[in-house]
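Novice: build me a structure from this.
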Amino acid sequence: MATHKIGIIMNGVTGRMGTNQHLIRSIVAIRSEGGVKLANGDVLYPDPILVGRNEAKLQALADAHGIERIGTDLEAALADDHNVIYFDSQTTVRRAEGIKQAIAAGKHIYCEKPTATSVEGSLELARLAQEAGVKNGVVQDKLFLPGLLKLKRLIDSGYFGEILSVKLDFGYWVFEGDWQEGQRPSWNYREEDGGGIIVDMFAHWRYVIDNLFGEIKSLTCLGATHINSRVDENGETYKATADDAAYAIFELQNGAVIQANSSWVTRVDRDDLLTIQVDGKLGSAVAGLRDCKTQHRVQTPRPTWNPDIPNPFDFQEQWEQVPENETYDNGFKIQWELFLKHIHQDDAFPWDLLEGAKGTQLSDLGLEAWHGRKWVDVPELNL
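Specialist: Sure thing, here's the model as predicted:
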């Protein structure tokens, strides 16, 4: 049995997502388990170097989680042949430049999304990686959520018959920062800093829809900045210039219709922060982050509209939970393990920079539909 150390440049891990999901719950967790075990008994052991602008924050993270290497000089980290992977979870406006540097240095690329601030920028990254011959991947974490894995199992089994429609509802209330601290960084609400819920969430909805329900034919979208003034991390009031809610309809090539609401200004009265209801001819399901419940056509009740009497049904009790037939690991960690195997032994990894560009394309088209108050078609995207 051999242990293969893989040097990973992790740029941007002092942010919320980079720290929690990618460093602590993925790389640190993999290291604590002894690495990624391969079928032949070998082990892939991640050896990260934390890179960023704030040395004190990097050192504190490294000390807390047993990481030996940090640095504030990205060029030096890229010049080190031990580092074969470049990972980027910086803010969107900084990401493309870091990825370009890493591609030029011959590093394999793994990154958060959106991969760039425009579809043209995202396609450029995909082309550069292809021309350089470096492997590349984009985080598509929601595909590995337990609730969506259960939903995918239902779809693959033919449970729904023909899928007619999908209702996707995502969001929660993000505090304005004046009387309670906001749960998201302030840049999310400034368009000039790459913020906005359309840019953020449509990249997710693209891969969820593509992988579960089918190819998107066209869409329309209404965005809104419902709260136009917020308070940042330093207690300073600032003008919110980015959209904090989006209301979209996607028409699929197979005829199904998806309604997708995304909002940081909604109070939750549903099973989870994300719920996806799928209605088919033979049955329906509602998936959340971890759970999924179903209602087959033979269990469907027969309600009658009559507002003059109390409702005789408890609709919530008429659904059945999909059982926990397997153990579900953290979705970010699962995808990290798959990418490490892809790098070491060329295992399949379909979620590349071109797939990431499709997410940016959908965000761009959502913004176009909103500002033009129209339906727009979704053309095929190729390098």
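
Novice: drop to CA atoms for contacts and neighbour counts, all remaining ones
Specialist: Noted.

Novice: helices along this protein, start to end?
Specialist: Read by DSSP state H, the chain holds these helices, from start to end of the chain: 16-17, 29-32, 55-65, 74-79, 92-104, 119-132, 146-157, 197-212, 331-345, 353-372.

Novice: touching the first one from outside, list them.
Specialist: Residues outside helix 16-17 that contact it (CA atoms under 8 Å, 6 or more residues apart in numbering) are Ser89.

Novice: to check against the first, give me the structure of this:
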Amino acid sequence: MDVTTRIGVVMNGVTGRMGYRQHLLRSVLAIREQGGVPLSDGRRVLLEPVLVGRGATKLRELARRHDVEHWSTDLDTVLGDPRWQVYFDAQLTSVRHKAVVAAIEAGKHLYTEKPVAETARQVVELARLADAAGLRHGVVHDKLFLPGLLKLKRLVDAGFFGRVLSVRGEFGYWVFEGDGQSAQRPSWNYRKQDGGGVVVDMFCHWNYVLENLFGRVRAVTAKAVTHIPRRWDERGEPYEATADDAAYGIFELDGGIIAQVNSSWAVRVHRDELVEFQVDGTEGSAVAGLWGCRVQHRSMTPKPVWNPDVPTTERFRDQWAEVPDNAVFDNGFKAQWEQFIRSVAGDGEHPYDFYAGARGIRLAEAGLRSSAEGRRVELEEIAP
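Specialist: The predicted model follows:
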């Protein structure tokens, strides 16, 4: 039996920061370097990428630099070639829908950055089209593979928390306006007309994190704001920031769990990591970040007493224990690529499909509606 299988992957949008760094360099090329994706029957799936985009010069240079044989500026021709079985899209969300439809019509399995499309309705339509064509479909869900959240999942599965009561999340950092110091994020992130906004960007992540760790989100109350109304783009030109740069959300989950998550590109960091989640339960609590996870069990919980007239001498952070790694954690983007490729090869399922992606953009839509109307918004069910 041949121990290797080859799958050709169309990679559209790899000249962008995320498409290049995380998906091409640290995922597909890293999988190539390790000799493919291992399957449960002992075979390995070798990935052969073709780089697609609008700029021939950039594509040619990327292909030369990383010893990639194939590249093209003609997506239609590439989709018509049977050598390529998987279509990946890391373009701007505003142009992704048309390309994904073309890939479905060409019979390609689908894996995309999030959000899959601009509306939940569009994503559900794409999912149903792909189902009807018998195609696998998946959406990025990298936060689930962060070492800190993998440790948190370990605690949830072990019943460490007892009954989970609440989740509190803090995400963000100060993104410079772009005049005195260069901005750390591209300018389109701050233009609503280009698909920008922290709600659209981050609520999709929070949906799958909350859903897969604690339960489905059933309702949301949110406030989205634009704290910094004027920024400077990559050419040093000022522009009006029309998209929200911060959002403050309350999410109601299955089982009565309440999650509060603040997301901001206008906050200065005073925490150990750029994102942290505190989970409180009847039997214990945990604080998880990108890498670390600390716990405090009920039996070891101190008894603080409120007294504003006396200085606090307790070192509360020292009362928590660090959760050990007990494993080697791979790059999250690479891990999810391997998960999707295994499903294409018939080796297991891929639960983070377009329907999961639709639930993410549905939460973003509901969050924006809640903010605009000043009310709690219940979420409609989305399922195959």
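
Novice: on that earlier part again, can I get the helices of the first structure in JSON lines with distance to Asp269 of the first structure and mean neighbour count?
Specialist: Formatted as JSON lines, the entries for the helices of the first structure read as follows, by distance: least, CA to CA, whole Å; neighbours: other CA atoms under 10 Å:
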{"stretch": "helix 16-17", "distance to Asp269 of the first structure": "25", "mean neighbour count": "14"}
{"stretch": "helix 29-32", "distance to Asp269 of the first structure": "33", "mean neighbour count": "16"}
{"stretch": "helix 55-65", "distance to Asp269 of the first structure": "36", "mean neighbour count": "15"}
{"stretch": "helix 74-79", "distance to Asp269 of the first structure": "45", "mean neighbour count": "16"}
{"stretch": "helix 92-104", "distance to Asp269 of the first structure": "31", "mean neighbour count": "19"}
{"stretch": "helix 119-132", "distance to Asp269 of the first structure": "35", "mean neighbour count": "19"}
{"stretch": "helix 146-157", "distance to Asp269 of the first structure": "18", "mean neighbour count": "19"}
{"stretch": "helix 197-212", "distance to Asp269 of the first structure": "20", "mean neighbour count": "21"}
{"stretch": "helix 331-345", "distance to Asp269 of the first structure": "25", "mean neighbour count": "18"}
{"stretch": "helix 353-372", "distance to Asp269 of the first structure": "26", "mean neighbour count": "24"}
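
Novice: select, out of those, the one closest to Cys221 of the first structure.
Specialist: Between Cys221 of the first structure and the helices of the first structure, the shortest gap by CA to CA is with helix 353-372, which sits at 5.1 Å.

Novice: okay, Val166 of the first structure and Gln259 of the first structure: tell me how far apart.
Specialist: Using CA to CA, to the nearest Å, one obtains 6 Å as the distance from Val166 of the first structure to Gln259 of the first structure.

Novice: give me the number of residues near Gly348 of the second structure?
Specialist: Neighbour count of Gly348 of the second structure, defined by other CA atoms under 10 Å: 14.

Novice: repeat for Arg290 of the first structure
Specialist: Here the neighbour count serves as a burial measure; for Arg290 of the first structure (other CA under 10 Å) it reads 16.

Novice: Val166 and Gln259 of the first structure - which one has more neighbours?
Specialist: When Val166 of the first structure and Gln259 are compared for neighbours, Val166 comes out ahead with 23 against 19, by other CA under 10 Å.

Novice: would you check that that one makes contact with Thr275?
Specialist: No. Under the criterion of CA atoms under 8 Å, Val166 of the first structure is not in contact with Thr275, lying 10.2 Å apart.

Novice: circling back: save the helices of the first structure as CSV, and put in distance to Tyr172 of the first structure too.
Specialist: Below are those laid out as CSV (distance: least, CA to CA, whole Å):
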stretch, distance to Tyr172 of the first structure
helix 16-17, 17
helix 29-32, 28
helix 55-65, 29
helix 74-79, 36
helix 92-104, 22
helix 119-132, 28
helix 146-157, 18
helix 197-212, 12
helix 331-345, 21
helix 353-372, 20
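
Novice: wait, which of the ones you listed is closest to Asp314 of the first structure?
Specialist: helix 146-157 (23.0 Å).

Novice: got the contact list for Arg342 of the second structure?
Specialist: The contact partners of Arg342 of the second structure, taken as CA under 8 Å, 6+ apart, are Val37, Leu39, Gly348, Glu349.

Novice: farthest residue from the center of the second structure?
Specialist: No residue in the second structure has its C-alpha farther from the mean C-alpha position than Asp309, which lies at 45.1 Å (CA atoms, centre = their mean).
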